[in-house]
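>>> here are the coordinates; sequence isn't available:
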């Protein structure tokens, strides 16, 4: 896929009915990890030399990152290899990003927006960030606050409840001011934005993390040669980065995205007769808590050939249909599975007994209000849901299929994870689940439909 391809974000809605079918069997490989894909392009764009990236996720969100980096001076090309498409990123060097000539269109990607704001913050350039209708509702104040302390200046659009939203124009500061910043909420995006700003800031920039979040930024920056230290003090993580860094180009193999694998893991657990192997799944401990919770519920998820690739733990997952039992999910696990809760809600809807989730206020400011959206969607499909301010309480069917949505559409709110989660619900329903629009799935998982068909066809082919 060319980095300059046309976005699909504005295409007409594409409704689809998902219904029960064949078990999921055989072997599939999900696309590359989205978090690592974003960062491999960004760090490659700041490195000296040419970074080679294999297994990059070619979804809309990652392409938005690539186009923005190209607009600021990086050179990104692709070439075909025996192992698949390889991305070549020739960087500008830290501190050498160029003034973009037009606004940077982030599409639906909050990760692109917040991390790139961090990159720009310590460069003497001005950039305007725009996005689609969904992204333009998402709050940016949590990133604006620390970057303002470092010297960047912002003009943002007033959003609901006083939130600062896109379109947004920021003027970077050079030299920026190093800060010590304690995260008020558990957010890998905010942490990463501050660390990326610190790359081109004289002195030491520190982020204090009361609750650990995904650590891809720390792992990858260290791999690229940044001087970065992580300490644990009184249960908190203190991440320090020395500015005016020099990053060195790397060869990167992106592991399979655990957030993408999650949909197939849950589908295989729920659909009777399923026995599916998902290859090359990244199992970074700050990302893989969903699999822990599903095992607590009785799910059969076996790790095969556990190994390490580029500093990231990886394994093949064998998943077999299982009778699940409701659990009370430890809120301390939330940061390590925040994107996976929508599909966990689906699993809980078919479990035996109650599943209780708390501490999930963050889900209300994702691509949609995912707590409300999933509560409404699953209720419309026949699940028993109680929505609370910070989570859902779900009383499962005990393994019986959901009723389905009959003649009504599930509203996805342009949210790819709502669409894929409810597609999985449709596979475990009597009448099927009719989804209003599957086109947002392309933002993170462009071959979701093809892999689903492959997994179901493997059973019929045997």
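Noted; the coordinates are in hand. Computed from a predicted structure; not experimentally measured.

>>> C-alpha from now on. contacts and neighbour counts both.
Fine.

>>> Give me the contacts around the helix or strand harbouring residue 319.
Using DSSP states H and E, residue 319 falls within strand 312-320. Strand 312-320 has contacts (CA atoms under 8 Å, 6 or more residues apart in numbering) with 255, 265, 268-269, 273-284, 299-308.

>>> In helices, which of these fall?
265, 268-269 (DSSP state H).

>>> picking up where we left off before, list buried residues within the contacts of strand 312-320.
255, 265, 268-269, 273-284, 299-301, 303 (16 or more other CA atoms under 10 Å).

>>> And for residue 148, nearest residue in space, chain neighbours not counted?
Among residues not flanking residue 148 along the chain, residue 154 sits closest, at 7.7 Å (CA to CA, 6 or more residues apart in numbering).

>>> SS state for the one you found?
Secondary structure, DSSP: H, G, I helix; E, B strand; the rest coil: residue 154 is strand.

>>> mind checking how far it is from residue 441?
According to CA to CA, to the nearest Å, residue 154 and residue 441 sit 31 Å apart.

>>> How about residue 17?
15 Å.

>>> out of the two, which sits in the more crowded spot?
Shown here are residue 17 and residue 441; by other CA atoms under 10 Å, residue 441 has more neighbours (22 against 19).

>>> The nearest residue to that one once chain neighbours are set aside: how many residues sit nearby?
Excluding its sequence neighbours, the residue lying closest to residue 441 (CA to CA, 6+ apart) is residue 416, at 4.5 Å. For residue 416, the neighbour count with other CA under 10 Å is 21.

>>> next, the one to line up against it:
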């Protein structure tokens, strides 16, 4: 998994209106967590709608390596026989995380409070990403981490049991750091607390409570205090994973900017910590309606109908950043077609994603004839007022799946075809993306 196949360049041309109904792959955040917690429950859990991308499969492989039995039925339902909290086994070889930062950070938390040693390795992109923000609180709990220079992969983590419960205030808004500490707290005697000054996605809290962990969430003057009582007994669950709002994002923008479009994206998770992009697009005038709103497994879900609408530039509220951090690249694409100058700030986190998403998107949009101004923490984009953008460029996606998909969306309303230098990384999060594009546009370009 950790060596890159030859690049797969892809040229995308405008294809006219998007029409029809699709579903998107299961939510990546929920897919990772459902495998991990099922592997710590005693008995068999069933998972429907699991995202079968490379990142989630890396989590499945790691949980198998630590003793869980994980099988996929012919009908796509996954069955997991867990080992119980405290029951993780010493893996026989290094855990290959591929490109998955989520797998790495959350699994470090799980291992930290078990008496085992695990070595984490990843591909070139993941090996450049900083892990210090997770290492620091886990070391306070007693884990011993030997990382590569700069707190990077490969790293070796020696867990400890019993670990020490801590109260930890998050220095940066990060659901992954929060989740790593809570997962470490599962097998730690006493109460482990995370204080969150800025709210981040809460999938871990919802799912831990669903599996039966003793967890409380309290709003205080310092922020949200999430407390978990350790030495938990998790009960097996039947989980239906909702569609990933980060994957739906590409279609919300595509249908908004391509004239004549009218689509329905079914079964999209609408957890309020994940809907920042929908909020921002509606502020810009997007026509997005929720149909058949429902609750599935503790998570709000609806079908989203999106019709083409003229977009207006906005100043993106900085407080939306945590709930749309992965959607900024495609928001920049929406801004490229809006009327006026859209200013998006407060997104420093984009500099340390799979690529530097601010610099990479600024270069990509600029190459396609869009006027952009890069800021340390975001971007100002001058839109086309709904007209097609010039296009005609070859884009460096920097092995980043979200850049590749975002620029595919931009190409759907460009005057000249746009070439993505490597479309292969899209498989990490959305293996059926290009098939869905064909379904909505009646096949390949005319």
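Happy to help now that I have it. These figures come from a predicted structure and were not determined experimentally.

>>> Could you quantify their similarity as a TM-score?
The TM-score (TM-score structural alignment, normalised by the length of the second structure) is 0.98; 445 aligned residues with a CA RMSD of 1.2 Å.

>>> contacting residues for the aligned partner of residue 54 of the second structure in the first structure?
Here residue 54 of the second structure is matched to residue 60 in the first structure, going by TM-score structural alignment. By CA under 8 Å, 6+ apart, the residues touching residue 60 of the first structure are 7-8, 107-108, 442-444.

>>> mind listing which of those residues are in helices?
Using DSSP H, none of the contacts of residue 60 of the first structure sit in helices.

>>> I only care about the residues you listed that end up buried; give me the ChimeraX line for that.
Here is the ChimeraX selection string for the buried members of the contacts of residue 60 of the first structure, based on 16+ other CA under 10 Å:
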select :7,107,108,442,443,444
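
>>> Just tell me what residue 226 of the second structure corresponds to in the first structure.
That one, residue 226 of the second structure, aligns with residue 239 by TM-score structural alignment.

>>> Find the nearest non-adjacent residue to its match, please.
In space, residue 239 of the first structure is closest to residue 230, 4.5 Å off (CA to CA, 6+ apart).

>>> how much space between that neighbour and residue 192 of the first structure?
Relative to residue 192 of the first structure, and taking CA to CA, residue 230 of the first structure is found at 13 Å.

>>> Between those two, which has more neighbouring residues?
residue 192 (25 against 14).

>>> Provide the aligned range in the first structure for stretch 423-439 of the second structure.
Stretch 423-439 of the second structure covers residues 438-454 of the first structure once aligned (TM-score structural alignment).

>>> residues making contact with the matching stretch?
Contacts for stretch 438-454 of the first structure (CA under 8 Å, 6+ apart): 8-9, 11, 13-16, 24, 28, 30-31, 34, 57-62, 108-109, 260, 264, 414-417, 419-420.

>>> Name only those of these that count as buried.
9, 16, 24, 28, 30-31, 34, 57-62, 108-109, 260, 264, 414-417, 419-420.

>>> which stretches of the stretch 201-350 of the first structure form strands?
204-209, 228-233, 236-242, 251-253, 275-282, 300-309, 312-320 (DSSP state E, counting those that start in this stretch).

>>> So residue 124 of the second structure sits against residue 97, correct?
No. With contact defined as CA atoms under 8 Å, residue 124 of the second structure and residue 97 do not form a contacting pair (11.0 Å).

>>> These two: which is more packed in?
Taking other CA under 10 Å, residue 124 of the second structure and residue 97 do not tie; residue 97 has more neighbours (29 against 15).

>>> what residue of the first structure takes the place of the more buried one?
Match for residue 97 of the second structure (TM-score structural alignment): residue 106.

>>> List the contacts of its match.
61, 64-65, 68, 112-113, 129-132.

>>> How about residue 341 of the second structure?
Residue 341 of the second structure neighbours (CA under 8 Å, 6+ apart): 313-314, 335, 380-383.

>>> so what corresponds to it in the first structure?
Per TM-score structural alignment, residue 341 of the second structure is aligned with residue 354.
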